[in-house]
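# No letters, just coordinates:
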């Protein structure tokens, strides 16, 4: 993981997304859904969900939107039946892409996802075609914009909590855990009053790909189209943004 920062990729994408208020709410809804799906719908016992809800409310996301995202994840949304689907494929330049879907109409969604890939010089593949290129990990980011948290301090706390690895960035620390240790590590760090900038169980690329400018533009357009699809809950790729 050294030399490649998931956090830098996230920040570059979020800075572009946040220009549109609707995308802010969509991102929060997906973060809330993911947290509730992984750890349950109770904010008292699910630290990831609690943090996701707090961030959504700080951006004035309506409470109804928050509740709907939680209910979708826990299967308690009245009158709705959702199915989870994972698509794997390749973007421009052979970038590996995994898309997690939650849909009430898989035929419609399949057509939309296939069209998005085809239109942007990508193609869908068989199940498992790129999954082996990613590792499932717990992922926690602690902001350090003011430089007050020392590397020795956070490394000690992360290791004591059971983290596997920590990556030092200029303004943040990226902490990686085994999926089964994620909640314990997160709760430990929250209890020590660290500011959690991001937290999730996610897929981390084993290697990153760089693309020529034109192919990168097409790949980013593919990501934009997928992110605009309300059925898309999460996207993983191994593109290193320039």
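Done, it's in. Because the structure is a prediction, the values reported are computed rather than measured.

# going forward, measure contacts between C-alpha atoms and count neighbours the same way
Will do.

# Now the longest helix along the chain: buried residues?
For the chain, the helix with the greatest residue count under DSSP state H is helix 21-39. Buried residues in helix 21-39, counting neighbours by 16 or more other Cα atoms under 10 Å, are found at 23-39.

# Now do the following helix or strand past that helix: which elements does it pack against?
Where DSSP states H and E defines the elements, the next helix or strand beyond helix 21-39 is helix 47-58. Where contact means 3 or more Cα pairs under 8 Å, 6 or more residues apart in numbering; DSSP states H and E, helix 47-58 is packed against helix 21-39, helix 63-74, helix 182-191, strand 196-205.

# Tell me which of the ones you listed approaches residue 148 most closely.
Residue 148 sits nearest to strand 196-205 of all the helices and strands packed on helix 47-58, at 14.5 Å, using Cα to Cα.

# Relative to the whole chain's centre, how far out is that closest one?
6 Å (Cα atoms, centre = their mean, to the nearest Å).

# packing partners for the next helix or strand after it?
For strand 196-205, the following helix or strand on the C-terminal side (DSSP H and E) is helix 213-228. Counting contacts by 3+ Cα pairs under 8 Å, 6+ apart, helix 213-228 is packed against helix 106-119, strand 232-237.

# Please state the offset of the first one from the chain centre?
Okay, so that is helix 106-119. On Cα atoms, centre = their mean, the centre of helix 106-119 falls 21 Å from that of its chain.

# And stretch 162-171, by the same measure?
On Cα atoms, centre = their mean, the centre of stretch 162-171 falls 17 Å from the chain's centre.

# residues in contact with it?
For stretch 162-171, the external contacting residues (Cα atoms under 8 Å, 6 or more residues apart in numbering) are 1-2, 5, 143-147, 151, 155, 158, 173-178, 181, 184-185.

# next, the one to line up against it:
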């Protein structure tokens, strides 16, 4: 998603109901558990994946107590949560590329649900690698500048000093790109300088975009994204639809 369309999505999410916020916390908690178990550490200084998920959690105002409690749960000897990371690729209306990242304890449940939604609102599920070749995996940090309080040059220099790889100013926000493993570290360094994020996570960033002009296609693409994001197993949905 381009910075502009990404910001559009963040603005929409800001006004979401408490139920949506609760669902977001639940999904992030799953990511924290997986990050701790795969990284073998509950210390973000020694676990870059965990550091990135914590930055994502803070961006959506997940309480520190919740984060700590989830880390402690993942480290507990009695924890039996076992989530598998699965990626699905397919096509939305008019050939829009769609990548769906899921954490599931039952592939036989998740795969048919994702397939059904892509068939219903798009052009269907594709083979592994059918669209991911046209995306780059990057750390993406979004800073809200709707009020114009942030100075572009200052933010750019601070971001680069903190280890960012690239910087992109938008009308209402600044997008900071990092290497995937550096996202949490850069976010933490920027937080230390007093910045507050609208979003901070590792994403699949499209290399090119597709415009939708047909009202039916636009409506179906919106329905597809909403339905996928409402699925309990789906963590992230990426696409190359250029939203207005």
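Everything's here; your move. Bear in mind the structure is a predicted one, so any value in this text is a computation, not a measurement.

# quick one on the thing from earlier: the longest helix of the first structure packs against which elements?
Applying 3+ Cα pairs under 8 Å, 6+ apart, we find helix 21-39 of the first structure packed against helix 47-58, helix 63-74, strand 196-205, strand 232-237.

# residue range for the last one in the second structure?
Residues 234-239 of the second structure are the counterpart of strand 232-237 of the first structure, counting by TM-score structural alignment.

# how big is the offset of that stretch relative to the first structure?
Once fitted to the first structure, stretch 234-239 of the second structure is off its aligned match by 0.9 Å on average (mean Cα distance after the TM-score superposition for the first structure).

# From the chain's centroid, how far away is that stretch?
Using Cα atoms, centre = their mean, the offset of stretch 234-239 of the second structure from its chain centre is 7 Å.

# Mind listing residues that contact it?
1, 27-28, 96-103, 203-206, 225, 228-229.

# which residues does residue 207 of the second structure contact?
Contacts of residue 207 of the second structure (Cα under 8 Å, 6+ apart): 134-136.

# Would you check how far apart residue 171 of the second structure and residue 148 of the second structure are?
9 Å (Cα to Cα, to the nearest Å).

# circling back to that earlier point, give me whichever of the helices and strands packed on helix 213-228 of the first structure is most buried.
strand 232-237 (a mean of 20; mean count of other Cα atoms under 10 Å).

# SS state for residue 167 of the first structure?
Recorded secondary structure, residue 167 of the first structure: strand (DSSP: H, G, I helix; E, B strand; the rest coil).

# List the buried residues of stretch 155-162 of the second structure.
So for stretch 155-162 of the second structure, counting by 16+ other Cα under 10 Å, buried means 155-156, 158-160, 162.

# okay, the helices and strands packed on helix 21-39 of the first structure in CSV with distance to residue 107 of the first structure next?
Shown next, in CSV, are those (distance: least, Cα to Cα, whole Å):
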stretch, distance to residue 107 of the first structure
helix 47-58, 30
helix 63-74, 19
strand 196-205, 26
strand 232-237, 14
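
# so which of the ones you listed gets nearest residue 106 of the first structure?
Using Cα to Cα, the nearest of those to residue 106 of the first structure is strand 232-237, at 11.6 Å.

# tilt between the closest one and helix 21-39?
With axes from the mean of the first three to the mean of the last three Cα atoms, to 10 degrees defining the directions, strand 232-237 of the first structure sits at 90 degrees from helix 21-39.

# now the angle from strand 232-237 of the first structure to helix 213-228?
Put simply, strand 232-237 of the first structure runs at 160 degrees to helix 213-228, going by the same axes, to 10 degrees.

# Mark which of the contacts of residue 207 of the second structure are buried, thanks.
residue 135.

# returning to that earlier point: could you export the helices and strands packed on helix 213-228 of the first structure as CSV, including distance to residue 16 of the first structure?
Converted to CSV, these look like this (distance: least, Cα to Cα, whole Å):
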stretch, distance to residue 16 of the first structure
helix 106-119, 20
strand 232-237, 16
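
# contacting residues for residue 102 of the first structure?
The contact partners of residue 102 of the first structure, taken as Cα under 8 Å, 6+ apart, are 82-85, 231-233.

# That one belongs to a strand, doesn't it?
Yes - using three-state DSSP, the assignment for residue 102 of the first structure is a strand.

# Report the separation between it and residue 82 of the first structure.
Relative to residue 82 of the first structure, and taking Cα to Cα, residue 102 of the first structure is found at 6 Å.

# Also residue 76 of the first structure?
For residue 76 of the first structure, the distance to residue 82 of the first structure equals 10 Å [Cα to Cα].
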